[in-house]
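Trainee: next comes the sequence, and after it the predicted model I'd like to discuss.
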Amino acid sequence: MTISTLLFVLAGVTLGQVVGAVPGLSAPMAIAIAVPFTFALSPLAAIAFLIGVAKGGTVGGAVPAILLNTPGTPDAAATAMDGYPLAKAGKPLKAMKMALFASLTGDTFSDIVLILVAAPLAVVALAMGPVEITALITLSIAVITGLVGPSMAKGLIAAGLGILCASVGIDPEHGTPRLIFGNYNLYSGLPISAVAVGMLATGEIITQLATRYHAGHSPLAISDDGPSGDRRVSWNEYWACRATMLRGAVIGTLIGALPGLGSTVASFMSYGMARSASNEPETFGKGNLHGIAACESANSAVMGANMIPLLTLGIPGNVTAALIIGAFMVQGVQPGPLLFQSQGQLIYSLFGAMVIANLLNFLVGLVGLRIWARVITAPSSVIFPLTLLLCVTGVYIAEGNVLAVWILIAFSILSVVMRIFDLPIVAFIIMFVLANQFELSLSQALTILDGDPTNLFEHPVALLLVAISLLSVWIFGIRLPSKARKRAAALNT
């Protein structure tokens, strides 16, 4: 509860809302750029700042979705279905406030779940040995590559590239250098700040500049004329959406706790279920408050739930969690079950920071909604060059050498190439972060099993995880693509 920590949380929330409100930018991009600048901060201030950015970005992403019908973040695409029609009907402030209230509700729910279940799950995780951890990461790879890309094959290619790039540096098992090409700066591996910024921020900016990004609509004007009820959400309106928000919060929490699905899936799933449960489904898509509440409560609930596998197992569920793991590593802290033993004060301080970030998200959102409505009018010719400058400056400051800038440029090019071939960036980033842990656990597991696969029967938990992994490969890699091909063939005939 120091002033400096609270100010960093406030700064993170404000930055996240601003970035989320700018079409073309997103919270993961902001986190990737901010990670190098947190190097000089204490672990608590750094992580609390980045969590504030992530939470604020979710709220900010709803602003262009409602006012421009151009989502600031992918998970806000569902919000635009009802937010934009309501704004066109002369109620943009009502739509944005409903998004803010629902976002706060879902986020708070998932944070409470995180605080309650994280420590017990960490105790369970401590009982897992290298064999179980290897099987768990294998399951994560199967699920992530099957869900985040257009096909499992492309997801595996992206994951393989991530593992290859992570192998640069010192071998975690034997301590021998690999792929450093005589450059001592690479002994510690490729800097995660340069890789993340290149893949997420500069690569996306280059792609958008190449396609001459333009917003498709002029922002809707916010006026103080008209009935006061069109500019606010009453308690009765909020309370009428309680079941919708609770359903969305539960969906977001469950999906956020699983690797690979993400907030976009949660948002659309919650919207679909809200429409199915409604007595007036025909009003959805025409400015129904329940549609906004369903989407925003679900995509915000993913944030807290994503921290469950991150803190207890050291496994990121999406790209935001992967970047936060990178920030932990920059601070010399290794996420995982041992963190609760060795850094208990840090963990529960982060929990407190998350709760405070929710409150600040609400206050900043109430004050800033009108301001963010002006932010979205900023021209991309100003936003993108400034963002590129921040990317290069941040990476150079963090690593202290020009090599990091060249690595940033190289991975920006790789990001553009991967986008051209539709290879999922998320799979690459997550596997880049997990690769060293996976390699070390795999080598230890092979030693424990003595190279004999039948010894796996002595580890029933690992055997179950491997079986689920094979089932995931069959579902996502064979069964679902086969059904898709059959549907396509039927439509063609």
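Mentor: Sure, I can see it. Numbers count the residues shown, from 1 in each chain.

Trainee: when you work out contacts or count neighbours from here on, use the C-alpha atoms and nothing else.
Mentor: Will do.

Trainee: quick one: Gln28 is in a helix?
Mentor: Just to correct that, residue 28 is Pro rather than Gln. Yes. The assignment for Pro28 by DSSP: H, G, I helix; E, B strand; the rest coil puts it in a helix.

Trainee: touching, it and Asn318? I think so.
Mentor: No. At 9.9 Å, Pro28 and Asn318 do not qualify as touching, with contact defined as C-alpha atoms under 8 Å.

Trainee: quick check, central residue of the protein?
Mentor: The chain has Thr320 as the residue nearest its centroid, 3.3 Å off, counting by C-alpha atoms, centre = their mean.

Trainee: quick check: closest non-adjacent residue to it.
Mentor: Pro28 (5.4 Å; C-alpha to C-alpha, 6 or more residues apart in numbering).

Trainee: follow-up on the earlier one: so who does the residue nearest to the centre of the chain touch?
Mentor: Contact analysis of Thr320 by C-alpha atoms under 8 Å, 6 or more residues apart in numbering lists 27-28, 31, 54.

Trainee: quick one, what contacts Leu311?
Mentor: With contacts defined as C-alpha under 8 Å, 6+ apart, Leu311 is in contact with 118, 122, 335-337, 339.

Trainee: distance of it from Gly336?
Mentor: Distance, Leu311 to Gly336, by C-alpha to C-alpha, to the nearest Å: 5 Å.

Trainee: what sits in contact with each of the two?
Mentor: Here Leu311 and Gly336 have Ala122 as joint contacts, going by C-alpha under 8 Å, 6+ apart.

Trainee: what segments of the stretch 151-300 of the chain are strands?
Mentor: 169-170, 177-178 (DSSP state E, counting those that start in this stretch).

Trainee: what about versus this one:
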Amino acid sequence: METINYLIDGFGVALAPHNLMFALIGAFLGTLIGALPGLGPANGVAILIPLAFTLGLRPETALIMLTAVYAGAMYGGRISSILLNIPGDEPAMMTCLDGYPMAKQGRAAEALVISAVASFMGSLIATIGLILLAPLLADFALTFGPAEYFALFVLAFATLGGITGKNPVKTILAASIGLIIATVGIDISTGTQRFTFGVLKLYEGVDFIIAIVGLFAISELLFFIEERAGAGREAIKVNKLKLSWKDIVHVLPTTLRGSVLGFVAGVLPGAGASLGSFIAYTLEKKVLGKKGRFGEGDPRGVAAPESGNNGASSGALVPMLTLGVPGSGTTAVLLAMLISFNITPGPLMFTQNADIVWGVIAALLIGNFLLLLLNIPLIGIFVRLLSVPPMYLLPMVTMIAFVGIYAISHSTFDLYFMIAFGIGGYLLRKLEIPLVPVILGLLLGPEMEKNLRHAMQLSNGDWTVLWGSGLAIGLWAVAILGLVLPVFVGPMLRRRMKAGVQSD
């Protein structure tokens, strides 16, 4: 009953005219960003964070808008997968398997509508799961002490391999870089300067927003210039819609199964939308067997991965909001935005900032309907965007990043700092070192250090306190599994996903 009351209050926040307007803007921009191959939801959210500060948005309004961008980008990723056979991001890879064959058969509109409905169902079911599960997990997390929180942070870093899908050694190296950057500034316990080199701007540490916009937006800009500076690619022509309710009902069981699987994958820290998409598609092939025509343009081959990856994207908000541990790369960026507003995600957020939490959850429910209404009538607009040459899009992205960062602090130093992070991010990506662990190390490093010191003070320096409770031992065990499993499972998963796309 208490949850229902909180949700009603959340709808009061989400339905405020300005919040509803920014949710609509975020959903539209997110879909546009998701439709552009390579950008993805993490880059989209990172690019638009400065806009939230430039407009002077309140925390709940900013989070509602950026969460809508996140959901919209997950929707939009299917457009280039179906029309160009180029996934908007990694979770959309599985959609290429049957979406592109449908487009070549002249059924592009049907594929786009089925994917929109499946995305809607996946996100809706996952949001309902978030409503039911998040308060319980938040209450459970209130039993955590400093040692348990430190183990939880270790778990977050150990499962990074699942989020990034990269070489575990490079993932650990990237996280270490982030942790090193997190030590810059004044030591909160001793007041000692650490790695400031006498620069006054570094006394308060490295600003999360500058680092995120530089690493994601500016480095993406450099890659855009290097790899896609030519003309846009012409998409397959979208035919008139001939989809019936019978076709929707036909894929409904597939959509429901994929939604539940995706939500479970999203809740597990480090699993992410890629796993949700993959297991939903794989399970559906096993369930249907020879009854399906997977890889040849089966609509259920579009519905399964789309419901799975959108279910996972909403499910990833559960560990972020309740534990302060991001379940995906995009939620890591959202975590940074919350911290920049002096809001600490975690169990106390449900009591100290209940209006923000439940406002965002209610906005997710509303946003799903907005996205469905946007995605079906405006398919033509989103499709035309794919043929726009990047030379026209790049200046807009650059302008948003620079104006947004300057508007936050009115400091040219921050602009140079952002460019430095952008160049650093570009070099890391050239070396195939993922950027999300860098951000996560920068975000979680201070809290991780604080809890470690607190645990040591309470135990008079006894290190065994870090695994002195059953809960801590359980977290350490899951962390070890999270570190080891990607070494064996990750390469196999990526090989099978890529092999499926290439064989198409």
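Mentor: Structure's in. What do you need? Computed from a predicted structure; not experimentally measured.

Trainee: what's the TM-score here?
Mentor: Overlay of the two chains. TM-score (TM-score structural alignment, normalised by the length of the first structure): 0.92; 477 aligned residues with a C-alpha RMSD of 2.1 Å.

Trainee: still on that earlier bit, so which of the strands of the stretch 151-300 of the first structure gets nearest Ile206 of the first structure?
Mentor: Across those, the minimum distance to Ile206 of the first structure, taken as C-alpha to C-alpha, is reached by strand 169-170, at 28.4 Å.

Trainee: can you list contacts of the closest one?
Mentor: 176-180, 186-190.

Trainee: sort out which of those residues are buried, if you could.
Mentor: With burial judged by 16 or more other C-alpha atoms under 10 Å, the buried subset of those is 177, 180, 186-187, 189-190.

Trainee: between these, which is nearest Gly90 of the first structure?
Mentor: Nearest member of those to Gly90 of the first structure, counting by C-alpha to C-alpha, is Leu190, at 50.8 Å.

Trainee: map that closest one onto the second structure.
Mentor: Matched to the second structure by TM-score structural alignment, Leu190 of the first structure sits across from Val206.

Trainee: which residue ranges of the stretch 301-450 of the first structure form helices?
Mentor: In the stretch 301-450 of the first structure, the segments counted as helices under DSSP state H, counting those that start in this stretch are 319-330, 338-342, 344-375, 380-399, 402-420, 425-449.

Trainee: right, I mislabeled it, should have said the stretch 1-150 of the second structure
Mentor: With helices called from DSSP H, counting those that start in this stretch, the stretch 1-150 of the second structure shows them at 2-14, 17-35, 40-54, 59-84, 93-104, 108-141, 146-158.

Trainee: for these, which one sits closest to Ile381 of the second structure?
Mentor: Evaluated over these, closeness to Ile381 of the second structure peaks at helix 17-35, with 9.1 Å, by C-alpha to C-alpha.

Trainee: OK, contacts around Pro85 of the first structure?
Mentor: Pro85 of the first structure makes contact with 285-287 under the criterion C-alpha under 8 Å, 6+ apart.

Trainee: give me that answer again for 10 Å
Mentor: Each residue near Pro85 of the first structure by C-alpha atoms under 10 Å, 6 or more residues apart in numbering is listed here: 66-67, 69, 91-92, 95, 284-288.

Trainee: over to Lys486 of the first structure?
Mentor: Contact analysis of Lys486 of the first structure by C-alpha under 10 Å, 6+ apart lists 480, 492.

Trainee: for it, what is the enclosing helix or strand?
Mentor: Assigned by DSSP states H and E, Lys486 of the first structure belongs to helix 480-492.

Trainee: okay, buried residues for that helix please.
Mentor: Residues of helix 480-492 of the first structure classed as buried by neighbour count (16+ other C-alpha under 10 Å): Pro481.

Trainee: got it, and stretch 442-453 of the second structure?
Mentor: Within stretch 442-453 of the second structure, the residues scored as buried using 16+ other C-alpha under 10 Å are 442-449, 451-453.

Trainee: which residues in the first structure does it match up with?
Mentor: Under TM-score structural alignment, stretch 442-453 of the second structure corresponds to residues 432-443 of the first structure.

Trainee: quick one: that stretch to the second structure mean distance?
Mentor: When the second structure is overlaid, stretch 432-443 of the first structure sits 1.1 Å from its aligned residues on average, using mean C-alpha distance after the TM-score superposition for the first structure.

Trainee: next one: Ile181 of the second structure from Val436 of the second structure, what distance?
Mentor: In this view, Ile181 of the second structure and Val436 of the second structure are 14 Å apart by C-alpha to C-alpha.

Trainee: Asn368 of the second structure pairs with which position in the first structure?
Mentor: Alignment note: Asn368 of the second structure maps to Asn358 in the first structure; criterion TM-score structural alignment.

Trainee: neighbours of the residue lying closest to that match once chain neighbours are set aside, how many?
Mentor: Leaving aside its sequence neighbours, Asn358 of the first structure sits nearest to Leu104 (C-alpha to C-alpha, 6+ apart; 6.2 Å). Neighbour count of Leu104 of the first structure, defined by other C-alpha atoms under 10 Å: 22.

Trainee: next up, the contacts around Pro446 of the second structure.
Mentor: Shown in contact with Pro446 of the second structure (C-alpha under 10 Å, 6+ apart): 179, 182-183, 187-188, 452.

Trainee: so which of those residues is the closest to Val154 of the second structure?
Mentor: Of all these, Leu452 has the smallest distance to Val154 of the second structure: 10.9 Å, by C-alpha to C-alpha.

Trainee: now that closest one. Nearest residue, chain neighbours left out?
Mentor: Nearest in space to Leu452 of the second structure, with sequence neighbours left out and distances taken as C-alpha to C-alpha, 6+ apart, is Phe150 at 6.1 Å.

Trainee: I am finished for the moment; much appreciated.
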